[in-house]
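> pasting a predicted model and its sequence here:
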Amino acid sequence: MSITLTDVTCIVVTISTLWWDANGQCKEPRETSKLNLSVTYNLPHFVLDAPVQKLLVFNGSVYVGITNKLVALSGDLKKIQEYKTGPVHEGPQCNACEGCRDRPPNANNTSMALLMETYYDPELFSCGTAGNGVCSRHLLEDGELGVDVNCMGSHNNDGSRYIAGPAGTQIVNVEVGGVVRFFVANSEPLNSSLPSSPRLHHTISIRKMWETQDRFEFVSEHSYMDLAPGLRGNYPLHYVYSFQSGAYVYFLTVQREGGTSKAFHTRIVRTCSSDLELLHYVEMPFECIYSEKGRRKRSTQMVFNILQAAHVAKAGSDLRRDMDLKEDDDVLFAAFARSRPDSPEPTASSTVCVISVAKINSFFKDFIQKGHTKPLYHFTGSEEKPYNQTSFGCGKHEKGYRLEVTRTRPPEDWFNGRFRNVLLTSIAVVPIHDHTVATLGTADGRVIQ
């Protein structure tokens, strides 16, 4: 979208591609308008002494994970508190939670996951690379981090303490029947030169807290899936985003198109939030397309295959009208890039696609019913099991299935090619009054709203 400072009412750009003139009337942007990246903004800011690795906003406070620190900020980005998470001494004889306190530090603690849980108490979970990915639970009081902190260790050797993998982690926490379940997905390196994730970390797993809330345990003996033998370290798999909507938990991944393919694409993964053993698991290709009409009105289609960032939010009334959505519908906003050939590396060419979660579910149902599926290539225990082709819910009587959908119906670029020369790296969406406002971040440090 074109962003100028000729009128202050033109700064906010909405997802519906409408902007305001001086009379408060909505106008369609000119077809010839181009993205203006020369605008500067005077925004509240706080300077950290290391790159931001994880960020979470809760009750007006901002929590930032960086190497060896967890920082709490106020809504106007003033420091509330700083909590030290490292460096630590790592070694085979060291305790996962305490390390080796009597020895000098030899390892930094990189922040891998931040998540908030409020069902039991307002508690922040911070997971890092120290202790092979062990997490700490911060019981929040007035936003403070260090009042009551527990390391989520384990009294057994089942691996339930090892949460965050070194290549990246996505976690979704869901309350089901009075129990909070943590769906954890650990990436395998996209860069083959990086070390593979240790086998301590399952690729996908489901955990819950022990009754004393000081450790994790698996929800069942088989509440995890791993990459098939031989693929660990040889099958790049990057979990980019995760969310819960309705009866399902979703993960968005970047991975190879198939077992022998060198090309990469994005997939959306869905499993039941009530599932104890990931028996209702399905993956579907998920990409974004842009159709450019030439002088002779012939359409040239460009595929944007590599997801960079995503956000699930409600839509404002403007977007609900455009997309025929219900007021409580969850909507997925996804920023994609075109990749280099046979590589997950993005190019400076992006797009934004918008699709309701209800529409995604209808695609899953439609393609499965029509038989456009095959067994998963990359996960153990992924043989195609018999299933009822008329029902794919999460009820107790639903038969299990672990499938890969072979067809897709990609949504189209919502901004009509306006980011073809920009690499988008982040997206956040919020409804404001009647509008749906997106804040986009670029690879060169720009913020587009």
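Yep, that arrived. Because the structure is a prediction, the values reported are computed rather than measured.
> can we go C-alpha only for contacts and neighbour counts from here?
OK.
> what about the strands in the stretch 201-350 of the chain?
Counting by DSSP state E, counting those that start in this stretch, one finds strands in the stretch 201-350 of the chain at the ranges 204-209, 216-218, 224-225, 237-245, 248-256, 264-272, 280-285, 288-293, 299-304, 306-313, 331-339, 346-356.
> export those as JSON lines, with columns for mean neighbour count and distance to residue 395.
Output for the strands of the stretch 201-350 of the chain, formatted as JSON lines (neighbours: other CA atoms under 10 Å; distance: least, CA to CA, whole Å):
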{"stretch": "strand 204-209", "mean neighbour count": "22", "distance to residue 395": "18"}
{"stretch": "strand 216-218", "mean neighbour count": "23", "distance to residue 395": "21"}
{"stretch": "strand 224-225", "mean neighbour count": "20", "distance to residue 395": "20"}
{"stretch": "strand 237-245", "mean neighbour count": "21", "distance to residue 395": "16"}
{"stretch": "strand 248-256", "mean neighbour count": "23", "distance to residue 395": "12"}
{"stretch": "strand 264-272", "mean neighbour count": "23", "distance to residue 395": "9"}
{"stretch": "strand 280-285", "mean neighbour count": "22", "distance to residue 395": "10"}
{"stretch": "strand 288-293", "mean neighbour count": "19", "distance to residue 395": "32"}
{"stretch": "strand 299-304", "mean neighbour count": "16", "distance to residue 395": "36"}
{"stretch": "strand 306-313", "mean neighbour count": "23", "distance to residue 395": "25"}
{"stretch": "strand 331-339", "mean neighbour count": "25", "distance to residue 395": "24"}
{"stretch": "strand 346-356", "mean neighbour count": "22", "distance to residue 395": "23"}
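> so can I have JSON lines of those strands showing distance to residue 164?
Converted to JSON lines, the strands of the stretch 201-350 of the chain look like this (distance: least, CA to CA, whole Å):
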{"stretch": "strand 204-209", "distance to residue 164": "11"}
{"stretch": "strand 216-218", "distance to residue 164": "13"}
{"stretch": "strand 224-225", "distance to residue 164": "14"}
{"stretch": "strand 237-245", "distance to residue 164": "12"}
{"stretch": "strand 248-256", "distance to residue 164": "16"}
{"stretch": "strand 264-272", "distance to residue 164": "19"}
{"stretch": "strand 280-285", "distance to residue 164": "21"}
{"stretch": "strand 288-293", "distance to residue 164": "29"}
{"stretch": "strand 299-304", "distance to residue 164": "29"}
{"stretch": "strand 306-313", "distance to residue 164": "20"}
{"stretch": "strand 331-339", "distance to residue 164": "24"}
{"stretch": "strand 346-356", "distance to residue 164": "25"}
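> structure two is appended below for comparative analysis:
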Amino acid sequence: VIDPSTGRLYVGGVNSLYDLNHPDLSVKVHTSTGPEEDSVECPNKASCLSSNVRRKTENSYTKGLAVYERSSKLIECTSLFQGRCRWRNLYNIDQKDVIKESQQHVVANDENSSTVIFVGTFTSQDNIQITLGDVLYVASTFVQNGGPFRDDVPAVASLSLDQNRLFDISAQGVGTGTEIKLERKFRGTYKIEYVGGFQSGKFAYFVTRQPKGDTTQGSWPYISKMVRVCTSDAHFWSYTEVPFECAHRNEFYNLVQDVYLSKPGYDLALSLGISVEDDVLYGVFVKGSSLEETIPSSKSAICVYSMAMVEKIFLSNIELCFRGETNKNLPWFKSTDRCIKTRYLGQEVLCGKDVNSHIGGEIPVEGSAALITHDAQFTSIATNTTRAYTVAFIGTHDGRLFKTVIENRSSAFVYRSLEIGDGKPILQDLELDATGDYVYALTPKKVVKVRVRQCGGAGDCRSCLAQRDPYCGWCVLNNACVPESECTKSIPSTAHDWLTYRNGRCPAIRSVEPDKVQRTSASYLNIELENLPNLGGQLTCVFNFGTLGSLSTLAQPNGGLDSRIRCPTPNGLPEIPLDTHSLTIRLAVSNSIEGPPLAYTNFTFYDCSRFKLCSAC
């Protein structure tokens, strides 16, 4: 995770927690989190140390990290001692007297079971929406062999971040509270894998992979779902699940791998019918190698969802239940009854009622894939915007990072692929720094810092625009491929100063007259240019003979128009090779002899004296 106020990067691993300096990823502070003597038979660390329970050395696996800015704390959850969370001083993670740990077990207590945490809000349920405090939203997979105390661990909960009630269930009543637990008979067969979580508006969301139906009655295909609770619901009556789909031409990518909530660029917002200030959810999915498994294939897709559309789908599912037209469909949370018809509608039911609580909706949140591939397993995603563009950074299972432009809700393309993971998976935790200049990627063994803008590889306008990199464009005055912020523009500036792949047309040579000349005859070439702004300086014609070198002459105005120049052919032309009678070279127009050309074309020098016979001539 990244502290947005300082840019510092915190990385949790096995038995270790690091605070890294963001410029060079050097270690600022390191603290050990394990290993420890532990047992699944111990309810907590103190009882483990004082009891006769047989213990063994166990690693501490970091299950979740979150920055709590309001109190300058880093929240860290690990697998030891039944799965607990603690907070640390954000500016000194090794400061022992600040560390406070949860008294309850709240996350998965093994290496591989999923846990998702994020800091959100908990508000009162009146029209004033008074904020009662910040909370930690937590979701974790039930660990089947995790010992006798796993029954106490909620599937989804919100925990208080008040210092006096730290990590307690944020609201607790008689038989209700801000938690929901997996029904006992499903704990051995029904596995919910939590993939991501976030808050949007007045709702907290989790994204999952889970069986489609009642696993006590047989096997079911795995699907993706969105889970939602209202942040003002002190009972979690508003807990609702709906299917979460991503498809392309009736092929469903059923396993969500990662999600990322952020804003859209102008072009994407326009296609979604929203503004650039609205929330958009980006998801990467894979097609399962078999329906009953969560083993991914190499068929992957990215889908885009406006949160306004997501809210409408949730409301439709909830209203269907409150009209008494469906069942509640959540047997794994002991909610299977027929929905009761009520007079509640619209905004009245958004945050739940004691009637029709815990709803399993059947109307899906549908997405049409903007990008698909059959040779890469997507693992992670983060997005950013630049000008009108939406840019996605997608990690893969074999260590690649795809830089991608999402043009609209159903179209995207990869403009660059980088090998950064040494063949190892790029893990879910892709993060952009606060400036948007760098993306941080995590693999099982290392953290990689990747510059977002990489414009330096193109030597001319055509190759610059051919990259289709939304961060880069051809700066005509500088004669270089650079970000717009580094481009010198004319005064007043024009659309031709900095050219992009979408709306830019490179300076070009429209015509050269004559288009070929006798090598031994001095001649003037009349050159007509297009898409060339007024550079206000001397232009040069450069005659490039490849391995034979180059010669240049100064251009002169021709006819009083900036788009027309005339150049003399140079003296000292190299000899035409003996086995031919002409030489085709590259003729370029440049504003400097050494720099890259503004525009170029082919030009031919010929030698009639090479023909010795009348018939050949």
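It's in. Since the model is a prediction, treat every value here as computed from it, not as a measurement.
> the strands of the stretch 201-350 of structure 1: which one's closest to residue 426 of structure 1?
strand 306-313 (5.1 Å; CA to CA).
> and that closest one against structure 2, how far off on average?
In the superposition with structure 2, the average deviation recorded for strand 306-313 of structure 1 is 0.6 Å (mean CA distance after the TM-score superposition for structure 1).
> what range in structure 2 matches that strand?
Alignment of strand 306-313 of structure 1 against structure 2: residues 255-262, by TM-score structural alignment.
> still on that earlier bit, the strands of the stretch 201-350 of structure 1: which one's closest to residue 179 of structure 1?
Residue 179 of structure 1 lies closest, by CA to CA, to one member of the strands of the stretch 201-350 of structure 1: strand 204-209, at 7.4 Å.
> so what touches the match of strand 306-313 of structure 1?
195-196, 198, 207-209, 222-224, 279-288, 294, 296, 378-384, 428 (CA atoms under 8 Å, 6 or more residues apart in numbering).
> against residue 438 of structure 2, how distant is the residue nearest the centre of structure 2?
Centrality entry for structure 2: nearest residue to the mean C-alpha point is residue 382, 1.4 Å, by CA atoms, centre = their mean. Distance, residue 382 of structure 2 to residue 438 of structure 2, using CA to CA, to the nearest Å: 11 Å.
> what residues are shared contacts of these two?
Overlap of the contact sets of residue 382 of structure 2 and residue 438 (by CA under 8 Å, 6+ apart) consists of residue 432.
> residue 281 of structure 1 contacts residue 271, correct?
Yes - contact criterion CA atoms under 8 Å: residue 281 of structure 1 and residue 271 qualify, at 4.6 Å.
> residue 119 of structure 1 belongs to a strand, doesn't it?
No - using DSSP: H, G, I helix; E, B strand; the rest coil, the assignment for residue 119 of structure 1 is coil, not a strand.
> what span of structure 2 lines up against stretch 354-361 of structure 1?
Under TM-score structural alignment, the match for stretch 354-361 of structure 1 in structure 2 covers residues 304-311.
> what lies in contact with the matching stretch?
200, 272, 274, 278-283, 365, 367-370, 409.
> which residue lines up with the residue nearest to the centre of structure 2 in structure 1?
Match for residue 382 of structure 2 (TM-score structural alignment): residue 428.
> wait, is that match part of a strand?
Yes - the assignment for residue 428 of structure 1 (three-state DSSP) places it in a strand.
> which one is it nearest to, not counting chain neighbours?
residue 439 (5.2 Å; CA to CA, 6 or more residues apart in numbering).
> swap in residue 157 of structure 2?
Counting by CA to CA, 6+ apart, the residue nearest residue 157 of structure 2 is residue 179, at 4.1 Å.
> OK, contacts around the one you found?
154-158, 169, 235-236.
> redo these as a markdown table? Include distance to residue 398 of structure 2.
Converted to a markdown table, these look like this (distance: CA to CA, whole Å):
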| residue | distance to residue 398 of structure 2 |
| --- | --- |
| 154 | 34 |
| 155 | 31 |
| 156 | 32 |
| 157 | 34 |
| 158 | 35 |
| 169 | 40 |
| 235 | 43 |
| 236 | 40 |
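> whereabouts in structure 1 does stretch 526-537 of structure 2 align?
Across structure 1, nothing matches stretch 526-537 of structure 2 (TM-score structural alignment).
> in structure 2, what residue corresponds to residue 68 of structure 1?
Going residue by residue (TM-score structural alignment), residue 68 of structure 1 aligns to residue 15.
> circling back to that earlier point, quick check, nearest of the contacts of stretch 304-311 of structure 2 to residue 415 of structure 2?
Of the contacts of stretch 304-311 of structure 2, the one sitting nearest to residue 415 of structure 2 (CA to CA) turns out to be residue 370, at 14.3 Å.
> hmm, that closest one is touching residue 285, no?
No - using CA under 8 Å, residue 370 of structure 2 makes no contact with residue 285, being 11.5 Å away.
> which residues are in contact with each of those two?
301-303.
> distance between the ends of stretch 404-412 of structure 1?
End to end - CA to CA - stretch 404-412 of structure 1 spans 23 Å.
> for the stretch 1-150 of structure 1, what spans make up the strands?
19-20, 26-27, 54-58, 61-66, 69-73, 79-84, 111-117, 123-128, 135-141, 144-151.
> report how many residues lie close to residue 58 of structure 2.
Residues within reach of residue 58 of structure 2, counting by other CA atoms under 10 Å, total 17.
> now check structure 1 for the residue matching it.
Aligned partner of residue 58 of structure 2 by TM-score structural alignment: residue 107.
> check contacts around that match.
Residue 107 of structure 1 neighbours (CA under 8 Å, 6+ apart): 86-90, 130.
> hmm, 10 Å instead?
Remark: with contacts taken as CA atoms under 10 Å, 6 or more residues apart in numbering, residue 107 of structure 1 is in contact with 68, 86-91, 129-130.
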